[in-house]
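Enquirer: Provided below are the primary sequence and the corresponding predicted coordinates.
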Amino acid sequence: MSVSVLVILLAAAAVMMVIESRGIRTTLQLSFKGDVKRETAFLAQWGQSVSTPLAALIVWQLDPPRRRDALLMIGGVLAASLMCFIVKRLCGRVRPNRENAGKFLGPSLKHANYRESFPSSHSACAIALSIYLATLYPAAAPTFWFLGLMTALLRYVMDAHFPSDVLGGVAIGYFNGWLAVQAATRWLSHWTI
């Protein structure tokens, strides 16, 4: 992990939060239709509850020596998701294009999608999954990075999040993906499946 990349992501998220808090419009309000809408929705699900187990299943089936990696990869994505869940519940930021958009409402134990904007869990999980797969299969790294970054970008383009939410999610995914790779490096020699 590059600490400088993590610091840059966090600093960019902080700068964007300041810009967003000043009322400067940062959302796009685009409208997608037909196949474009369906394809973007598909790409925006990389790292989520269907694509992550599918990626793990493919690793499990096609690369038996790396079956343990499939489990740690799921663990890294789950860790990113859990971290986002906790931060979302603590911050309570209202999503774009809603009443009080961008406002931080504070902690809540109750699920309410409208107030779960920061950080972007989709972005975090997509990046965590991409980092792990790119480490396992360097030849396909550009594809995995494309999928992860496209998911993050689409969360912004589809107005699900403010730019700072996406950057915060990418930072969380980057950190958790790196942690999962480190765990694999240290623990896999001790496991047998």
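Expert: Yep, that arrived.

Enquirer: Going by C-alpha atoms from here, please, whenever you check contacts or count neighbours.
Expert: OK.

Enquirer: tell me the contacts of the residue most central in space within the chain?
Expert: Among the residues of the chain, the one closest to the centroid is Ala124, at 1.8 Å (C-alpha atoms, centre = their mean). Contact analysis of Ala124 by C-alpha atoms under 8 Å, 6 or more residues apart in numbering lists Val77, Ala80, Ser81, Cys84, Gly168, Gly169, Val170, Ala171, Ile172, Gly173, Tyr174.

Enquirer: residues in contact with Gly185?
Expert: Careful, residue 185 is Thr and not Gly. By C-alpha under 8 Å, 6+ apart, no residues touch Thr185.

Enquirer: Now do the SS call for it.
Expert: Here Thr185 is helix, with the state taken from DSSP: H, G, I helix; E, B strand; the rest coil.

Enquirer: Gln29 too?
Expert: Classification of Gln29 by three-state DSSP places it in coil.

Enquirer: Same question for the one 3 residues further on.
Expert: Secondary structure for Phe32, judged by three-state DSSP, is coil.

Enquirer: Now do it against Phe162, distance only.
Expert: 18 Å (C-alpha to C-alpha, to the nearest Å).

Enquirer: Put this next to the previous one:
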Amino acid sequence: MPRLHDRSKPSGSIVRPFDSKVLSYTPLLFAVLPFLVLYIDGPVKTFILSVQSDWGLMVASAITALGYGPVAAAVAVTLLVIGLKAGKHREATVGKFGLLAVILGGLSSQIMKNLFCRSRPLAEKSGQFFVDFPCLGKGSGLISFPSGHSVTAFALACVLSRAYPRWTFLFYGLAVLVALSRIYLAKHFPSDVVAGAAIGLLAGWIVCRFAAFSLVHGHT
């Protein structure tokens, strides 16, 4: 007897058994952080300052804009609106989940920034943690760890790659470029952007995993 088509989940939905590969990467990223802080951050900062150029700063500034929370949220909202207006379930779902991932990642990064109070590469006491703790409201120079741009870029990339797997390399490639731009602009250390990538991936995973569970049980 032919199997009837299951209409409970529209075709093209990102709600499907979740690939655990993304989650498996996050412990590795967190594990390398001490090594980066101790041996990589300082030399990379020195190297970056020696190779910066006006043209490079201009390009990096344009790329880094893709990681701004409002920009990432605008991309998600645009997909949500398109999906709702055109009756496209996948786009509406991607937009909703993408926005949730950006918000979750952004809130998490802000909490961690104000807990670790790490001084930015060009700020006084560069690279030190717990400077003037608690650092809430004491200036952007003390909120280097983790990189918020990297968090939002990887959170959105995680959701988008689940919906459009054919473009996975593009989404994550752009997220990597955003992370590298933060280092080139001397706004963050390598450990900051690696931590941001890990948090962003985790935020995207949590949103997609929770959404898949809730939709299966009819709680949408």
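Expert: Sure thing, it's come through. All of these numbers come straight from a predicted model, not from anything done at the bench.

Enquirer: And the TM-score between them?
Expert: Overlay of the two chains. TM-score (TM-score structural alignment, normalised by the length of structure 1): 0.87; 189 aligned residues with a C-alpha RMSD of 2.1 Å.

Enquirer: Structure 2: matching residues for the helix or strand hosting the residue nearest to the centre of structure 1?
Expert: Using DSSP states H and E, Ala124 of structure 1 sits in helix 121-136. Counting by TM-score structural alignment, helix 121-136 of structure 1 lines up with residues 148-163 of structure 2.

Enquirer: What is the distance between that stretch and the centre of its chain?
Expert: Mean-position distance between stretch 148-163 of structure 2 and its chain equals 5 Å (C-alpha atoms, centre = their mean, to the nearest Å).

Enquirer: Could you pull up the average distance between that stretch and structure 1 after superposition?
Expert: Mean deviation of stretch 148-163 of structure 2 relative to structure 1 after superposition (mean C-alpha distance after the TM-score superposition for structure 1): 0.6 Å.

Enquirer: can I assume Ala184 of structure 1 is in contact with Leu71?
Expert: No: here Ala184 of structure 1 lies out of contact with Leu71, judged by C-alpha atoms under 8 Å, at a distance of 9.7 Å.

Enquirer: Could you check which of these two is surrounded by more residues?
Expert: A direct count of neighbours by other C-alpha atoms under 10 Å for Ala184 of structure 1 and Leu71 places Ala184 higher, at 19 against 16.

Enquirer: Contact partners for Glu124 of structure 2?
Expert: By C-alpha under 8 Å, 6+ apart, the contact set of Glu124 of structure 2 is empty.

Enquirer: Structure 1: which residue goes with that one?
Expert: Alignment note (TM-score structural alignment): Glu124 of structure 2 maps to Glu99 of structure 1.

Enquirer: number of nearby residues for Tyr68 of structure 2?
Expert: Tyr68 of structure 2 has 19 neighbouring residues, counting by other C-alpha under 10 Å.

Enquirer: so what's the alignment partner in structure 1 of Val193 of structure 2 closest to, chain neighbours aside?
Expert: Under the alignment (TM-score structural alignment), Val193 of structure 2 pairs with Val166 of structure 1. Excluding the flanking residues, the one nearest Val166 of structure 1 by C-alpha to C-alpha, 6 or more residues apart in numbering is Ser120, at 5.1 Å.

Enquirer: Look up how far Glu39 of structure 1 lies from that neighbour.
Expert: Plainly put, Ser120 of structure 1 is 20 Å away from Glu39 of structure 1 if you go by C-alpha to C-alpha.

Enquirer: Leu188 of structure 1 too?
Expert: For Leu188 of structure 1, the distance to Glu39 of structure 1 - C-alpha to C-alpha - is 36 Å.

Enquirer: can you check Ala79 of structure 1 too?
Expert: According to C-alpha to C-alpha, Ala79 of structure 1 stands 27 Å off from Glu39 of structure 1.

Enquirer: go on, Arg68 of structure 1?
Expert: Distance from Arg68 of structure 1 to Glu39 of structure 1, by C-alpha to C-alpha: 32 Å.

Enquirer: So which of those two has more stuff around it?
Expert: Arg68 (19 against 12).

Enquirer: What residue in structure 2 is paired with the more buried one?
Expert: Counting by TM-score structural alignment, Arg68 of structure 1 lines up with Thr93 in structure 2.

Enquirer: related to what we said a few turns ago, does the match of Val193 of structure 2 lie in a helix or a strand, and which?
Expert: Applying DSSP H and E, one finds Val166 of structure 1 within helix 163-187.
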